[in-house]
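1. Here is a sequence together with a model predicted from it:
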Amino acid sequence: MSGRTRDPACPERTCVGCRGRSAKADLLRVVVIEGECVPDLRGTLPGRGAYLHPSLACCDLALRRRAFPRAFRVTGGPGPLGTEQLRRYVERASREAGDTEHNATP
């Protein structure tokens, strides 16, 4: 047993930025649509999802670590994944939340 609670009503996911585990509800689901990483606010868009704390620290860390191509299992292809739309959303969400950044230390 890992010591984590196994509450089925509160599944956990791993942030691709800081690699920390959090409740699924506390993370932003990201999907790829036409080569662009976009936030999936309702959690209903089709395709493979990656999870990210909605903070600039985790977003920057994920981009620096090249975590999105790895999470989406994208190799080669026509080019790198676009992240502008995701970055704008996270910046706006961070400003609205008072910029209480998630601790991005692994």
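-> Here it is on my side, so go on.
2. From now on I want contacts and neighbour counts done on CA atoms only, so please keep to that.
-> OK.
3. Tell me where the longest helix sits in this protein.
-> If you go by DSSP state H, the chain has its longest helix at helix 84-96.
4. which other helices and strands contact that helix?
-> Counting contacts by 3 or more CA pairs under 8 Å, 6 or more residues apart in numbering; DSSP states H and E, helix 84-96 is packed against strand 36-40, helix 56-64.
5. Report the angle between that helix and helix 56-64.
-> Angle of helix 84-96 versus helix 56-64, following axes from the mean of the first three to the mean of the last three CA atoms, to 10 degrees, is 160 degrees.
6. try this one side by side with the last:
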Amino acid sequence: MSSPAGIRTCIGCRSSDDRTALVRVVLQRSPERTGVVVLDPHGVISGRGAWLHPRRQCLDRAVKTKAFARSFRAPVDTSDLLVQWESIFRPPHGSTAHEDQS
């Protein structure tokens, strides 16, 4: 069983899970003072982070409900997040498996 320190809450579906089952996203500041949300799949980027299940529906819900802005307590830009998400979690070309169904 995981320690409480390893439990995080998905900002999309709001359910708790072990951090190994979630993907970290980080707010990176831009010169325009709006933070840009970027994926941190390896957990190495410094800065304030939030957590998502690696499911498209969790990402979509987090964007729709403005969960990123609430989590980071700042205005955010999520416009490039879907492109990043697809580049990491899209199944290989020709595959019928759906990564976002787990």
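-> In hand now; what should we look at? Bear in mind the structure is a predicted one, so any value in this text is a computation, not a measurement.
7. Kindly reformat the helices and strands packed on helix 84-96 of the first structure as CSV containing distance to residue 11 of the first structure.
-> Listed next are these as CSV, based on distance: least, CA to CA, whole Å:
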stretch, distance to residue 11 of the first structure
strand 36-40, 17
helix 56-64, 20
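8. Could you identify which of those is most buried?
-> Stretch with highest mean neighbour count among those: strand 36-40 (a mean of 20; mean count of other CA atoms under 10 Å).
9. Who are the packing partners of the helix or strand following it?
-> For strand 36-40 of the first structure, the succeeding helix or strand toward the C-terminus, using DSSP states H and E, is strand 50-52. Identification of packing neighbours for strand 50-52 of the first structure by 3+ CA pairs under 8 Å, 6+ apart yields strand 12-14, strand 28-33.
10. if we look at strand 50-52 of the first structure, which residues are touching it?
-> 13-17, 27-31, 58-59, 68, 71-72 (CA atoms under 8 Å, 6 or more residues apart in numbering).
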